[in-house]
Each structure stands twice: as structure tokens, then as C-alpha cells.
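[1] Okay, predicted coordinates and the sequence, questions at the end:
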Amino acid sequence: MTDETLAGYANVSLYSAMAVFTIAMLCYAVYLAGLLPARDRAGAREAEAAVDRDRELVAAGAPAGEAESAASATHAGRPGRPGKPDESDVPSRARAAAGIGATTTWLGGMLLLVSVVLRGLSVERWPLGNMFEFAVMGSMFTSIAFSVWATKRDLRWLGLFITGPILLVLGMAVRVWYTEAAELLPSLQSYWLIIHVTVAVLATAIFTLGAAATAIYLVKDAFARSGRSSVLDRFPDTASLERTAYGLHIVAFPLWTFTLIAGAIWARQAWASYWNWDPKEVWTFVIWVVYAAYLHSRATSGISRQTASYIALAGYACIIVNFAVVNVFFVGQHSYSGL
């Protein structure tokens, strides 16, 4: 089998993954849509139960005022919001859609893995030599990490916010960043490519999961503070969301730290200097500083969780700039975008 044939099969696998992720995204959207009527039905049942309790108290001889107080006490702590329904309140079609979404997310990740392997075989090197390959492998790591994580926790509420961005990145990879399979530049022909760039891709994938959880936490917190009800009421509570996001960042930050250190070691071998103030080096360090500031603020008692979370999102914005802007518009020693 020729290298061109392998590269062609890699693209077919990539396009197949995009089709599968589209199905997964739509299924997760159906699941979230199914939570809305479930929430409304639960609220109606809770209101009916409160009325029934009120009637029972009145029938038992309790004054109407005391009955109303007892009913109000039942809803203390969540005024003006419907109660959180159990899983039986979710329509069966929505639950089935979520199951299909989880399965197709696994399938999409495996198809991306096949695409990455075939791409590497076609060029006889590690497939991380340009932006296109970075985007595909990053999407693969993100989808597989999410799927593995979902085997431990119920993450159906998060599926749409992971498969959607993955599909967007793959679309950009195909339409904007695509590069024909080719050999590496001499400066990239090093075992540090496997170590440095692979860890960077893995860290970016986990930061993506953390950014999604952080954004949902901030939106849900805003709704909670305003007293408004939304489908987010069916998501985990804000404290749990914030802890989840923090835990993901705790895992990703040491990986990014290693990326920074490994890059400096590779730079010493390739360019005879650990640090050259190259735009890519500078932005990698900026990302590290912003996430370090997030972790520091998260551990500081005088800074709110909301403020710390905004810093975390700023860090992810820096990652996007580093990949989509610096790689394309800044000329330096890391000009390997392939565009």
C-alpha cells in the first residue's frame, strides 16, 4: 500500500469521524431538550404535592396560616424554582439519544485514532508536524478523554459542549489548516517532537474539558444568583461543577509545565539556546502564567470562585490565540503551521 493511499484512507477516516460526531452532537442536544419538559413536570408535581400537604394539614385542624408556613418550609432553600426531578422524569427518547451520543462519541474518537495512525504511517513519522495534525490529534485526545471520564461519572449534560467544539475544530482543520502529508523540516526531526508536542496536545485536551466545565459553572451560577430557572437546574450543582473544573486544571497544569520545560530542552538542542523569545515560546509561557494565577487565586481565600474561574477562561483564550493566531500570523522559529 502506497503512502498516498494511506494518506487518503486517513482523510476518509477523518471525514467519517466528523459525520459520527455530528450525530453525537445532535443526540446530546436532543437529551438536553428532553430535560426541559422533565423539569417542568417535576415542578408541577411538587406544586401539587404542596397543595395536597396543605389540604391534609387543614383537614387535620391546623390553621391555614400554619399550613402555608409548612408548605413554604418544604421549599426553603430553592425559592421560586422547580425541584430537581429524578431520572424517571426524563423522556425515554432523550435517554436513548444520550446513550447513542455516548456510543458515537466513542466511535468518533476511535475513527480519529485510526486517522492519526494512518497519517503517521503515510509519512513514516509522528503525525504532529503541522497545525492540521495537531488539531486532529487534539480532537482525538479530547474525545477519548471525555469518553473515558464518562465511564466514571454521568456526563450526558456535558456531551453537547464537548462534541460541538470538537466538530468545529475538525471543520477548521479540514477547510483552513489542511496540509498534505509530507516529511518533517530538519529542525523537527527529533524524538523531542514525540515527547514535547504530544504532551502539549494532551494538556490542551484536558484544558478544553476544564474550560467547558468552567463556562457551564459560570453560566449556572449567574442564573442561580438571579433566581431564574433554566435547564441548567438539571446539571450538577455549582459547587460540584467548580470542583470538577478545578480538578481538570490540576491535572492539565503539570502537563503544560512539562511542555514548557521540554520545549526549552529541545530548543537548546536545535538552536543552541534554552530561550530565544520566539513568539511561540512567549505565548506558551503566558499560558503557564495565567493558569498559575488561576490556581493561586483558587487557593486564596480572599478571591471568589467566580473570579478564579474567569482567570481560567482567560487561560484557555490564550491557548486559542497561541494556536490559531500565533501559528499563522507570527513569524518565528516555530513557523511550522504548514499553511
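    Now that the structure is in, tell me what you want to look at. None of these values were measured; they are calculated from a predicted model.
[2] For the rest of this, base every contact and every neighbour count on C-alpha atoms.
    Will do.
[3] Tell me which other helices or strands the helix or strand harbouring V20 touches.
    Taking DSSP states H and E as the definition, one finds V20 inside helix 3-59. Helix 3-59 makes packing contacts with helix 64-74, helix 92-123, helix 159-175 when contacts are defined by 3 or more Cα pairs under 8 Å, 6 or more residues apart in numbering; DSSP states H and E.
[4] and the shortest one, which residues are buried?
    Using 16 or more other Cα atoms under 10 Å as the burial criterion, the residues of helix 64-74 that qualify are A67, E68, A70, A71.
[5] what do you get for the last one?
    Burial within helix 159-175, assessed by neighbour count using 16+ other Cα under 10 Å, is assigned to 159-167, 169-171, 173-174.
[6] Okay, one more to line up with it:
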Amino acid sequence: MSALSDQLVTFTILAFLVAMISHAVEYALGNARPRTAAVPARELVGAGVGGSGGLTPQPPAAPGAAAAERTARRARLAGLIAVVATALGALLHLGALVTRGLAADRMPWGNMYEFVLTVSWIGVTGWLVVLWKRPSLRRLGLFLTLVMVLLVATAELVLYTPIVPLVPALNSYWFVVHVSTIVFSSGILLLGVVPAVAYLMRAGYEQGKRSFPYTLAKRMPAAAALERLTFVLHAFAFPIFTFAVIAGAIWAEAAWGRPWGWDPKETWAFISWVVYAGYLHARATPSVKRNVVAWLAVLGFLTVLMNLFGVNIFFEGLHSYGGLD
């Protein structure tokens, strides 16, 4: 089962890579539009008075219309392939997690490798739900699949850890309660940062800024739709994240005799909570610009990444069981 899980992770990366390339092809072809030929109308001279003979001139067909329509069809096909590849990648991803859990005889959340795999699966599954509800947001898939390729490849190439028993501190029913909620909320926050970054790019385009991502930004969904999606995802994830932090404090009281000790991971979880609370507060304040609100969402996810990678790699504490030596 362990070997099968490793193989499924490899196939997952390949599926997300195919999806990312297909989305890129859709972006490259997606601007095809039929062109209208600028040909002056010709007068038809007949025998009757007025010289028209009752005939109406017909405009010539645009010479590039057929080619543009073919290009548009190819773009739609590439987008469909991208969605199918993303769904296939999510299924392979789930298979990798299930087989890992069966091999370990526990929930597959015991180290950084397993945690990143689970968070990324939550993110891509959430994206498929969003796509089912709002197909018009499909072009965000380019950025989502890019994030998936980077995260899952990093997990396999850098964070991989052989299956080992849980450390004693994790042998508790709170392991399922606390870790499942922190994993789920982190996955939704991972998904939420994608439209936040896309909003910053698209808003700049709509304001007439011709910056580096101009070519990508002009093909994205409208800025208002991206901003709304960012808010909905964060408003959904924040209460779950709050519960996860509280559950972690209760677990710490049972395991270490104190609910809070400013351990590095506890500290960064608190920092993340404050930033995300600030995001929601700013979003509810009309005087705060939407660009500032979006940057708070990006900053919040950077703190989540710091808690996931930085704390486990650079700090020592009671939570130092990420599986890295």
C-alpha cells in the first residue's frame, strides 16, 4: 500500500501538470475573435429609377472568421481537457491519501509530507466544487493547478517521509478533531488565496495598468467576481480555523498541562488568526480599499505557509514532529 501510494502521488503530479498545460493552451488561444472585413459597400445599378433595382447589397464574409472560430473551439476543448485532468488528478490524489492511511493504519496526517498532501487535496476538491457552481471562473484553473503541481511535487521530492508510528503526543482522539479541522481550513485558505492574487492582477488591468501580468489579467474573470469568491472562501474557512486553534489549546492542556505556551507553531497559528480576522474586518469596512483587503488575504496565507514550513524547518518546539531531519 505504501508503494502504491507513492506511485499514485507521481501520477497525481502528472495529471495536474497536464491540466496546467491545457489551461495554458486555453489562455493562449482564448482571445480568438471573428474579424469583420472593412470592405466598402458596393452599389448595384439596375434598370429602375434610383439605380438599385430593389436589390440589397450583401456584406462579404470576413476572411478570418472561420479560422477564428476553429481557434475558439480548440480553446474550449483545451479548457475541457484541463477540467477532466484536474478531476482525474483529484481522484488519484485521494487514492494516494487512502492507501497511505491504510498502510500506516491511521489517518494520514502524521508529518509534513502527509499534511501537505491532504491540504492540497482539500484545495483542489474545493476548486472542483467552485467550478461546478461557477463554470465562468474556469480560467482560474491555470493558477490553481500551478499551485497543486508545486505543492505536491515539493511534498514528494522534499518532504517525503517513510511511514512510521505516530509520536506519543499524537496518540489521542484530539488528533482527529484538531488536525482534521486545521487541514480542512488550511485547504480552503489555500484555495482562497488563488482568486485573491488573481483579483490583484485583474483589478490592475481594469484600472488601465499595463504591468507584467497584463496578458494574463485581461483574460481572467471580472475583478468583482474574483473578490467575491475570495471573501466567500475566507468567510467559510475562518470559523473552522478558529475552532481548530481552540481544539489545539484543549489538546495541549490534556497533553502538556497548559493550553497555551507560546510554542512557535502556536504563536504562528495565532498570527495567522489575527491576520485573517483583520482581513474579514477590513472586508466589512467600506472605507478600506479592496486592494488592501486582497493583500491581507495574501499575507494571511503567507503566515500559514510559515507555520507549515518555516516553523517545522527553522524552529524547535513541542510541535517539532514534521518528519524532517
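    That came through fine. This one's a predicted model, so the numbers in the text were calculated from it and none came from an experiment.
[7] and the angle for the helix holding V20 of the first structure with helix 64-74?
    160 degrees (axes from the mean of the first three to the mean of the last three Cα atoms, to 10 degrees).
[8] before we move on, back to that, so can I have a markdown table of the buried residues of helix 64-74 of the first structure showing distance to V289 of the first structure?
    As requested, these are arranged in a markdown table below (distance: Cα to Cα, whole Å):
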| residue | distance to V289 of the first structure |
| --- | --- |
| A67 | 57 |
| E68 | 55 |
| A70 | 52 |
| A71 | 51 |
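[9] picking that back up, is it possible to get a markdown table of the buried residues of helix 159-175 of the first structure that adds distance to S187 of the first structure?
    Listed next are the buried residues of helix 159-175 of the first structure as a markdown table, based on distance: Cα to Cα, whole Å:
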| residue | distance to S187 of the first structure |
| --- | --- |
| G159 | 39 |
| L160 | 39 |
| F161 | 37 |
| I162 | 34 |
| T163 | 35 |
| G164 | 35 |
| P165 | 32 |
| I166 | 30 |
| L167 | 31 |
| V169 | 27 |
| L170 | 27 |
| G171 | 29 |
| A173 | 24 |
| V174 | 26 |
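[10] What residues in the first structure pair up with stretch 295-314 of the second structure?
    Correspondence between stretch 295-314 of the second structure and the first structure is established over residues 310-329, with TM-score structural alignment as the criterion.
[11] how far does that stretch stretch from start to finish?
    Using Cα to Cα, to the nearest Å, one end of stretch 310-329 of the first structure lies 27 Å from the other.
[12] Quickly find the element holding the residue most central in space within the first structure.
    Closest residue to the average C-alpha location of the first structure: L209 at 2.7 Å, with Cα atoms, centre = their mean. Assigned by DSSP H and E, L209 of the first structure falls within helix 198-226.
[13] Now the very next helix or strand once past that helix on the second structure. Mean distance?
    Of the helices and strands lying after helix 198-226 of the first structure in sequence (DSSP H and E), the nearest is helix 238-271. After superposition onto the second structure, helix 238-271 of the first structure lies on average 0.9 Å away from the residues it aligns with, using mean Cα distance after the TM-score superposition for the first structure.
[14] Give the buried residues for the helix or strand just after helix 238-271 of the first structure.
    Toward the C-terminus, helix 238-271 of the first structure is succeeded by helix 279-298 as the next helix or strand (DSSP H and E). Neighbour-count burial for helix 279-298 of the first structure, counted by 16+ other Cα under 10 Å, picks out 279-281, 283-288, 290-295, 297-298.
[15] What span of the second structure is the helix holding L209 of the first structure aligned with?
    Helix 198-226 of the first structure covers residues 180-208 of the second structure once aligned (TM-score structural alignment).
[16] Specify the stretch among the helices and strands packed on helix 3-59 of the first structure that is closest to I311 of the first structure.
    Among these, helix 159-175 comes nearest to I311 of the first structure, with 19.7 Å by Cα to Cα.
[17] If you count contacts, what does the closest one end up packed against?
    With contacts taken as 3+ Cα pairs under 8 Å, 6+ apart, helix 159-175 of the first structure sits against helix 3-59, helix 92-123, helix 131-150, helix 198-226.
[18] Swap in 7 Å and give it another go.
    When contacts are defined as 3 or more Cα pairs under 7 Å, 6 or more residues apart in numbering; DSSP states H and E, helix 159-175 of the first structure sits against helix 3-59, helix 131-150.
[19] Would you mind giving those helices as TSV with mean neighbour count and distance to A262 of the first structure added?
    TSV is the format used below for those (neighbours: other Cα atoms under 10 Å; distance: least, Cα to Cα, whole Å):
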stretch	mean neighbour count	distance to A262 of the first structure
helix 3-59	19	29
helix 131-150	22	17
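[20] before we move on, the earlier item: tell me which residues in the match of helix 198-226 of the first structure are buried?
    Neighbour-count burial for stretch 180-208 of the second structure, with 16+ other Cα under 10 Å as criterion, is recorded at 180-205.
[21] contacting residues for the equivalent of V9 of the second structure over in the first structure?
    Aligned against the first structure by TM-score structural alignment, V9 of the second structure finds its counterpart in L14. Taking Cα atoms under 7 Å, 6 or more residues apart in numbering, we find L14 of the first structure in contact with L111, L112, S115.
[22] same deal with T284 of the first structure?
    When contacts are counted by Cα under 7 Å, 6+ apart, T284 of the first structure is found next to L260.
[23] Per the alignment, it pairs with which residue of the second structure?
    Under the alignment defined by TM-score structural alignment, T284 of the first structure is paired with A269 of the second structure.
[24] Just the buried residues of stretch 316-327 of the first structure, please?
    Residues of stretch 316-327 of the first structure classed as buried under the neighbour-count rule (16+ other Cα under 10 Å) are Y316, C318, I319, N322, F323, V326, N327.
[25] gap between that stretch and the chain center?
    Counting by Cα atoms, centre = their mean, to the nearest Å, stretch 316-327 of the first structure is centred 16 Å from the centre of its parent chain.
[26] Could you do stretch 13-31 of the first structure as well?
    Its chain's C-alpha centre lies 16 Å from the corresponding centre of stretch 13-31 of the first structure when counted by Cα atoms, centre = their mean.
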